[in-house]
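# okay, sequence plus prediction incoming.
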Amino acid sequence: MLRVEPGSPHPGGATWDGAGVNFALFSANATKVELCLFDSNGRRETDRIALPEYTHQVWHGYLPDVRPGQLYGYRVHGPYDPAAGHRFNPNKLLIDPYAKALHGDIRWHDACFGYRVGSPRADLQIDRRDSAFVVPKCVVVDTAATWGDDQPPKRKWADTVFYEAHVEGITARRTDLPERIRGTFAGLSDPRVIDHLVNLGVNALELMPVQAFFDDRYLVEKKLANYWGYNTVNYFSLAPRYLSPGAGIDEFKVMVRRLHDAGIEVILDVVYNHTAEGNELGPTLSFRGIDNASYYMLAEDKRFYFDTTGCGNTVNLRHPRVLQMVMDSLRYWVEECHVDGFRFDLASSMGREYDHFDPNAVFLDAVRQDPVLQRARMIAEPWDLGPNGYQLGNFPPGWAEWNGRYRDTMRSFWKGDDECLPAFASGVLGSADLFDHHGRKSWASVNFVTAHDGFTLADLWAYNEKHNEANQEDNRDGHDDNRSWNCGVEGPTDDPEILALRDRMRRNIMATLLVSQGTPMLLMGDEIGRTQNGNNNAYCQDNEMNWLAWSDIGERDQAFFEFVRGMIAIRQRHSILRTRKFLHGDRVDDNGTRDVVWFRPDGAEMDDASWGDGRAKVVGLLLNQPDEELLILVNAYHAPMDFVLPGSASGRWRVIVDTATGEIDPPDRTVEAAASVPLDGRSLLMLCGKCG
């Protein structure tokens, strides 16, 4: 018999204090909570202990004889009454919401579900089979770590370049790494991988979800997988698939330390808006069986869920204990694991008061006042699937936001669509119409042209239509509004003219991204031509469609890598491309020089009639600071256009970027001020007067 003492209601989860383990689990509506201990392989339940105390809706107990490494789970008793919002079922072994590690993976079986699968009463008929043999077990963890002198880079927002990456995808095909660490945190922390990021010039690695998730049953039955990982089941533990054999949280911490040593921040893509338990017909793995009515937002008919995520449920951040769990989780990753920030999936759901978004919602207010999270980067994906879900520009001060309008505008402009020029100009200057309020800075706009969701950069200029047949949904899934162009041939081609045009289009949009005010984000592999063969929703493809093909980098893609690296270097060299404040044509000296001026091809300033010309696709942008003067000329027409240059304080302009040729800092290429220069069709030319 194990000794059991009252213990403490806080902190949540299983906490090793050097002498024993305290267990604490919140459930407002349970009638009894049993702690189940398992043997070292998780197959046999060795002890079942009723937690002896219930304080402030927290069940708790202290076990002096338990040590780190112990496997455990919970069985929670209470009413099984879906119509009242309660789905307690003590036959189901449940994952501790505060578990710091999981042992094993889910094995899909009807016993995973709290109701009798196939019953004519659907979720109203309780299932009494024990699920312990098919669900993962929690692990008691000693969180102590030796960090040495690890220091976050603490880089200014204006100097940050994000790189969105997938832990497995970035190393799964690195044949120069030991096979056992490919696709893991250990592989990502290998110096050869970090060197690629450093050489490219990115300095903030945004990792797609790494918190514990599982492959959905319907995907497993199709022999597919949840590659992206946007169905979290636990907010404190890592997905076991990204750990090398026998490794634990220390492997993640070593990765963070090595990236910090290289000057690279670590940002986690997190999914606090919904969980892997889905709708009323989903499995009972954790929250649903612990206290369904507290953890989830329920519809007026409490049997069903108020779903703004499209994933079956919405986490109830209005409940103080649920909010506490999310805040504890965020602080855990910052304080214990030294991550530098978070990108919040479907963040509009987290700012909702049911049917409307509120920038002063409880979660957003809690983040704003939290002393730990004040030093972390907070980035919103500012939309969800609920009413008025698109909230771009409406998050509170201190937040940055993925700017989907920027992506769509830049794609349309370079594709040659009409009616794009004013939106193009706004995006290049940081989308002030969206973000210039409440003291927000230009870095609040996270600019991107590609992300995990959609075409890669290579596919953007190789496909007119999505090709998602491999997802086994008859090509119905994924976006139809891609704003892409195949440059004349759908998919792969050997035509040298089309390949050259595709390369130029890649350079055009990448150069635009890296000269725009705001915070740029690149997608993993875009710099070396990664393709998904036209699949724009490769969420279920855990295979070479998604993995970076390091051995297949040819001359064209190597040349593009050098171009991207050069563009990032130019961005970092010229502070005028990284201003914190928004540029509105204000004077910068006593001579009347303005910080930004837009020009027509004839050298005259843009006027209302010029901006109103829906067919206009060529424009010049002059950026001025006391010690810098940059001119950016863009031509989205297919034909060349002569452009009369404005005057320069130095009397001449030096070309530093030419997307028509791919040149960065070509030697001795200068043009006299006020001269007329030919601007190639579908190209961007960047020139420097006073170069700082």
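Yep, it's here. These figures come from a predicted structure and were not determined experimentally. Numbers count the residues shown, from 1 in each chain.

# from here on, just use CA atoms for contacts and neighbour counts.
Noted.

# for the residue most central in space within the chain, which non-adjacent residue is closest in space?
The C-alpha lying nearest the average C-alpha coordinate of the chain belongs to Asp269 (C-alpha atoms, centre = their mean; 4.1 Å). Counting by C-alpha to C-alpha, 6 or more residues apart in numbering, Asp269 lies nearest to Arg343, which is 4.6 Å off, once chain neighbours are set aside.

# give me the contact list for the host helix or strand of that neighbour.
When elements are assigned from DSSP states H and E, Arg343 belongs to strand 341-344. For strand 341-344, the external contacting residues (C-alpha atoms under 8 Å, 6 or more residues apart in numbering) are 206, 266-272, 334, 376-381.

# tell me the gap between that strand and the middle of its chain.
Mean C-alpha position of strand 341-344 versus that of the full chain (C-alpha atoms, centre = their mean, to the nearest Å) differs by 7 Å.

# and the next helix or strand past that strand?
strand 352-353.

# show me the contact partners of that following strand.
By C-alpha under 8 Å, 6+ apart, the surrounding residues in contact with strand 352-353 are 358, 361.

# please compute how far that strand lies from its chain's middle.
Worked out by C-alpha atoms, centre = their mean, strand 352-353 lies 22 Å from the chain centre.

# presented hereafter is structure B, for comparison with structure A:
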Amino acid sequence: MSMKAGVDVTPQGARFCVHAPRARAVSLCLLEAGQEVRHPMTQQGAHWTIDLPGLGDGARYAYRAEGAHAPEQGLWFDPAKRLIDPAVTEIDRAYRYDPALGEYGAETGDLMPWGLLRAPLSGQPPAPLFQPGGLIYELNVRGFTMRHPDVPEAERGTVAALAHPSVIAHLTALGVDAVELMPITAWIDERHLPPLGLTNAWGYNPVTFRALDPRLCPGGVAELQATVAALRAAGIGVILDLVFNHTGESDTGGPTLSYRGLDPDVYRTGPHGLVNDTGCGNTVDCARDAVRADILETLRHFARCGVDGFRFDLAPIMGRNADGFSAQAVLFQEMAACPVISSRVLIAEPWDIGPGGYQLGKFPDRWLEWNDAARDDMRRFWRGDVGAGVLATRLAGSSDVFDGAATRSVNFIAAHDGFTLWDMVAHTHKHNHANGEDNRDGHNENISWNNGVEGASDDPRVTAARRQDVKALLGTLFASRGTIMLTAGDEFGRSQQGNNNAYAQDNEITWLDWAGRDLEIEAHAQALGQMRRAHPDLRDLAFLTDETVTWHRPDGGQMRPEDWARRAFAKVLPTIAILVNGTDAPVHFTREDQMVPARSVIMIEGQAG
């Protein structure tokens, strides 16, 4: 009979089971009266188990494993390393990088957190609230409320803060259908950050897959469940951004924290050692049975917490094997076959840096995908690089990318990675010096512009031009066919001072400035959100046909082939018309009898017929 890794809690005690097929010995470590006490485990095939009576909720535990230490062969066993259970859901303190974590023979008991014993969640999760076509609001849990004046100081920067009435009121006014939380699972800083006096602010460097980070979620699973319930009561779903492509154990010289010390075959290897299709030092082998079992159980666990779905970072890794990416990968098939997982919303970031890593439009049919083609073409139109035809393709759902009768696109113009929406119209160059890498990190080409002045400007004309551009970009996003995503703060002009890779800025560069928000942009975004929520035509995913859309020139005539190079046009749906003026002068749209200001998008209700 196959065994399931993890901990089963009963009234009599607990059974511990860990997957460590190449270990020579494994011990369960318990914190008893302030001391670590080790209990030898029994090997059963690829697993090691032990039953201990009398253990209750909150008991602190970890593992140690013995075996060969030969990094050149992909083996890192070291009994001096205290190891976190890959299946743990809560830990008692955050991870802190120390060089000793990667030194063979260096004791790490004082450096590592303990896992907290919790009974696994059970029962059927609620049906998702979020439906494709709605508005996803991407946010960094810590940065979102660190400067929020209404949230109690003790709650700022936590998952619990998202349930505050002022936060929910803001989300509701914007028409948010689901919040997408950047990683809330526990992570460790990359080893180059502490010497620079920096910390990881985004969380894309997990140690295990489902342990919540106590800095963001000090109340553990109960806090997450309570916040999800409060948001659901307001009609707002929750999507978790999860990282299954690599872990914070990094490359050969990285720390030994969990998988590496128990089951190093979790990571793909090649002729030159660890495969690095992620750019993070290692690549999780999602073709391996034990890895897939861990991922599937993680998804079921968070579904039972009440979340609506998942966004997967560098998602091609999940479908990779030695031959490359496949949309028919076993993991994808197992996800589709699980009633709990298949009922959730599944969103791919459809690229990694490995061979054949760009897979936009190639994921399984039920999956939504981040659409960087839409992002780039929307930016290009408003920068003046392309004409109406390119933008119309993106507004219509990118049928050139996605097969079938409906779009699977997640349209966005800015995300956590890259310039903010405001910085995109205020900077032509990145300004990442605060990251300590001499401005070498981050993308060099951002399809951005600065309205005549690089960076901050006191000129009201420059500010007005930037505000107009941001409003036009927001209008384009909200008028586009498919699911849309807005990153927190872009609805009121947040800036990161031109930093387009602010992953290491856990400070006011990334913390939202609620007191300084641009209320004109915010009001515009709120109006767009309510318009989209009220009009099914804007949320429908079906690809457009001649019966469901017409395209017009400003003079009212239907678009001709030569008109698609121009920069002003109308998209007319059964109940609403979207008027786009990408020129630098006002344009009168005859059919709608509407003067559209320069560089603007306007929605007119009830104009078809």
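Cool, got the structure. If you're wondering where the values come from, they're calculated on a predicted model, not measured in any experiment.

# once they're superposed, tell me the TM-score.
Once the chains are overlaid, their TM-score stands at 0.96 when taken by TM-score structural alignment, normalised by the length of the second structure; 609 aligned residues with a C-alpha RMSD of 2.1 Å.

# which position in the second structure pairs with the residue nearest to the centre of the first structure?
Under the alignment (TM-score structural alignment), Asp269 of the first structure pairs with Asp241 in the second structure.

# list the contacts of its match.
Asp241 of the second structure touches 180-184, 310-313, counting by C-alpha under 8 Å, 6+ apart.

# quick one: secondary structure of it?
Following DSSP: H, G, I helix; E, B strand; the rest coil, Asp241 of the second structure is assigned to strand.

# what separates it from Ala33 of the second structure, distance-wise?
Look at Asp241 of the second structure and Ala33 of the second structure: by C-alpha to C-alpha, to the nearest Å, they are 37 Å apart.

# that older thread, and of the contacts of strand 341-344 of the first structure, the nearest to Met350 of the first structure?
Nearest to Met350 of the first structure among the contacts of strand 341-344 of the first structure, counting by C-alpha to C-alpha, is Tyr272 at 7.7 Å.

# count the neighbours of the closest one for me.
24 (other C-alpha atoms under 10 Å).

# do the same with Tyr218 of the first structure
Using other C-alpha under 10 Å, Tyr218 of the first structure has 11 neighbouring residues.

# and it, what's its match in the second structure?
Under TM-score structural alignment, Tyr218 of the first structure pairs with His192 in the second structure.

# okay, and its match sits in which element?
Secondary structure assignment for His192 of the second structure, by DSSP H and E: no helix or strand.

# for Arg502 of the first structure, same thing?
Assigned by DSSP H and E, Arg502 of the first structure falls in helix 496-515.

# superposed on the second structure, where does that helix end up, distance-wise?
Compared with the second structure after fitting, helix 496-515 of the first structure has a mean deviation of 1.0 Å; criterion: mean C-alpha distance after the TM-score superposition for the first structure.

# list the buried residues of that helix.
The neighbour-count check on helix 496-515 of the first structure (16 or more other C-alpha atoms under 10 Å) flags 498-499, 501-515 as buried.

# got the buried residues for stretch 96-108 of the second structure?
Under the neighbour-count criterion of 16+ other C-alpha under 10 Å, stretch 96-108 of the second structure has 96-97, 100-104, 107-108 buried.

# how about those in TSV, adding secondary structure and distance to Leu171 of the second structure?
Formatted as TSV, those follow (DSSP: H, G, I helix; E, B strand; the rest coil; distance: C-alpha to C-alpha, whole Å):
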residue	secondary structure	distance to Leu171 of the second structure
Arg96	coil	33
Tyr97	coil	35
Ala100	helix	44
Leu101	helix	41
Gly102	helix	43
Glu103	coil	47
Tyr104	coil	49
Glu107	coil	47
Thr108	coil	43
